[in-house]
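> Sequence and predicted model, in that order:
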Amino acid sequence: MKATIERATLLKCLSHVQSVVERRNTIPILSNVLIEASADGALKLMATDLDLQVVDTAAATVDTPGATTVSAHTLFDIARKLPEGSQVQITAADGKMLIVAGRARFNLSTLPRDDFPVIAEGELPTKFELPCATLKQIIDKTRFAISTEETRYYLNGIFLHVAEADGTPVLKAAATDGHRLARVTVPRPEGAEGMPDVIVPRKCVAELRKLLDEVDGTIEVSLSPTKIRFDLGTAILTSKLIDGTFPDYSRVIPTGNDKLLKLDPKSFMQGVDRVATIASEKTRAVKMALERDRITLSVTSPENGTAAEEVPGAYTSTEFEIGFNARYLMDILGQIEGDSVEVHLADAAAPTLIRENDTAPALYVLMPMRV
């Protein structure tokens, strides 16, 4: 195999695929990136961790078609350090790869391409397109609530399913870790009817979000009950789905919370952040005392002392106190884009509903803490 490619192009492709590769691998081939040069002048790069695979294609000058695999992180580091604007010549033969750019020469060991595992996609019967901005919104507004507890593996991703809301077909995305829930509702894209309920794993979500920053327009999504594929222009991301049943999260969304508090999310978030400075790392608990049009935030820490701050807000219901985990509360407030947020409360022990307004696509539920 012999091919020449511009350094910037090679670096961009490698940055897309190399982050899938785990730093510590017991299987040597999984540390490698598959490089395939075809006669039609395309260089295809592929990396996988057996659950997730990313393929990217770039234009190159191919003298001799062929394929080989080489350490992904090493090649990425080399490409990063090569002079800007240089042409990179890649030659592979007899278990070695020679990389020449300007006066720099690197000779790397390779492994045969036949050993490289490829995720077999099988049939992906459901196909639809989503605008790039919609997919970003779905990820950004839900992924902070994905659970990191490996024992509850079915919560380690974003749950996608189609439903009817007030007679309108919608696509819903939800994530929860048992303490908080985030849900986004968007119009159901054409072709998504009859789609199976799927859980997209956390790592796939993170890689997809990185790739979305470099794409515009629409993304083609293809899926089956076990696999999902995203077509992002030159890059294609394929992932296995989490094999599990996501809990019926609609049961925890409160419908009868009658106490309404309206706030400016930014100043409220800053207030929470300030008083939480002295909260102990373990509990991170902040107490909210609600009185008519007055909200007092306070923290009491046995080792650090106390902190309190009054924040403005509109509230006319009965006075009471409730506690929340400061970080969880700030994660949710950080997703509110408008200058007003509605907090629907019931009592100190019941789940609290937080949303921008009743027409906003995103909705959050936060469990209170005893303080």
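Perfect, I can see it now.
> Going by C-alpha atoms from here, please, whenever you check contacts or count neighbours.
OK.
> Do I have it right that Val170 meets Arg188?
Yes. Between Val170 and Arg188 a contact is recorded at 4.1 Å, counting by CA atoms under 8 Å.
> what do these two both touch?
Shared contacts of Val170 and Arg188 (CA atoms under 8 Å, 6 or more residues apart in numbering): Val162.
> let's bring in a second model and compare:
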Amino acid sequence: MRVTLERTHLLKSLTHVHRVVERRNTIPILSNVLLRASGGDLQLKATDLDIDALETVAAVVEAPGATTVPAHMFYDIVRKLPDGAQVSLETTADGSALTIVSGRSRFSLQMLPETDFPDISAGELSHRFKMPAKDLRKLIDRTQFAISTEEIRYYLNGIYFHTVDTAEGPKFRAVATDGHRLAQTDIAAPEGSKGMPGIIVPRKTVGEIQKLLEEPEEEVLVELSDAKIRLSVGAVVLTSKLIDGTFPDYGRVIPQGNDKELRVEKADFAEAVDRVSTISSERGRAVKLTLTEGKMVLTVVNPDSGSATEEVHVDYDSDPLDIGFNARYLLDITSQLGSDMAIFRLADPGSPTLIQDAGDTDTLYVLMPMRV
């Protein structure tokens, strides 16, 4: 194999694919990136057996061929080459090493045969549709923070994507929950998505998809089955296994009868929560909200260090209420709100609270209270 291409193009592609490679691997081939040169292209591919990232970049191919080299070391070499440099990649005659030449720099990397490289991207995918990158980005951004990190309930370790029929028509919905909080957001269902199976996309895959959605106006091709998802974004094709499990009936935890409505300026509220929670301990990050007409008092008491209170003006005219929440969870939710006004719908100190964005009726959050 002998191929030449611009360092900028090679680095961009390597940046996209090398991220899926785990730093520590017991299987040597999984530490490598597959390079395949043919026609006028160089293909780069990496996998961890759950996710597979493939990108094609234009190159001058003098001798076609394929090999694999250590992904992170190859990326670091290319990253440190000067801007605008030409990079030449050539396998040695005995097939033991890849020579990387750029200007006065010359590197030699040990290779493993491309025949050892696993392929998880094969197989039929039953559903196929397109959607704007900005819509998929919104679904992920609004829900990602609520993904569970608890390994026992592995089926909560991702975002649940499915279609639902609503009064406004079919919607494509993303839901994530860790048992303490729930995030749900909808977009209009893309053409071709109706009837798709409900799928749970793993946390690592969600993070990789998020990094690929750089251009809001770009279109994303989504192909999926009940076991696998493939997304094509520009020149990158990302294939991933899905979480094999049943997502819980999340509709049962979304409160319907919360009759106490609180409206508060998002920025004022978030800043006040941030300030008073300075005094809280890492273990118990509870902040108490004391609600009376037109006023909210936030209180944090830490037996080891002291206490803090702050008063915030709010729009509230229901019965007085004391309720506690995890301060970090409140900040996570308020950081997702796009408009200036947050709406809380409350019932009592022991029941889940519904939080919405005054400017986004397609998104809702549910937060379980804490005892304070």
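Nice, I can see it. Not measured: the values here are computed from a predicted model.
> mind listing the helices in the stretch 1-150 of the second structure by residue range?
Under the criterion DSSP state H, counting those that start in this stretch, the stretch 1-150 of the second structure contains helices at 7-18, 71-80, 133-143.
> buried stuff in the shortest one?
This means helix 71-80 of the second structure. Neighbour-count burial for helix 71-80 of the second structure flags Ala71, His72, Phe74, Tyr75, Val78, Arg79 (criterion: 16 or more other CA atoms under 10 Å).
> Ok, stretch 255-268 of the first structure next?
Along stretch 255-268 of the first structure, these residues count as buried under the neighbour rule (16+ other CA under 10 Å): Asn257, Lys259, Leu260, Leu261, Lys262, Leu263, Asp264, Pro265, Lys266, Phe268.
> Pipe the residues you listed into TSV and attach distance to Glu321 of the first structure and secondary structure per row.
Formatted as TSV, those follow (distance: CA to CA, whole Å; DSSP: H, G, I helix; E, B strand; the rest coil):
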residue	distance to Glu321 of the first structure	secondary structure
Asn257	15	coil
Lys259	12	strand
Leu260	14	strand
Leu261	13	strand
Lys262	16	strand
Leu263	17	strand
Asp264	19	coil
Pro265	19	helix
Lys266	21	helix
Phe268	16	helix
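> ok so, going back, of the helices of the stretch 1-150 of the second structure, which is nearest Ala53 of the second structure?
helix 7-18 (5.2 Å; CA to CA).
> Trace the closest one over to the first structure and give me the residue numbers.
Mapping helix 7-18 of the second structure onto the first structure (TM-score structural alignment) gives residues 7-18.
> As CSV, the helices of the stretch 1-150 of the second structure with distance to Val222 of the second structure would be great.
Shown next, in CSV, are these (distance: least, CA to CA, whole Å):
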stretch, distance to Val222 of the second structure
helix 7-18, 18
helix 71-80, 26
helix 133-143, 10
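> mind checking which of the ones you listed is nearest Ser193 of the second structure?
Relative to Ser193 of the second structure, the nearest member of those by CA to CA is helix 133-143, separated by 13.1 Å.
> Run through who's touching that closest one.
159, 173-176, 183-187, 206, 210, 213, 215-220, 336, 363.
> could you give the angle of the helix or strand immediately after it in the chain to helix 133-143?
The helix or strand immediately downstream of helix 133-143 of the second structure is strand 158-166, counting by DSSP states H and E. Inter-element angle recorded for strand 158-166 of the second structure and helix 133-143: 110 degrees (by axes from the mean of the first three to the mean of the last three CA atoms, to 10 degrees).
> Is Asp244 of the second structure in contact with Arg153, as I believe?
No. The pair Asp244 of the second structure / Arg153 is not scored as a contact, 11.8 Å apart, by CA under 8 Å.
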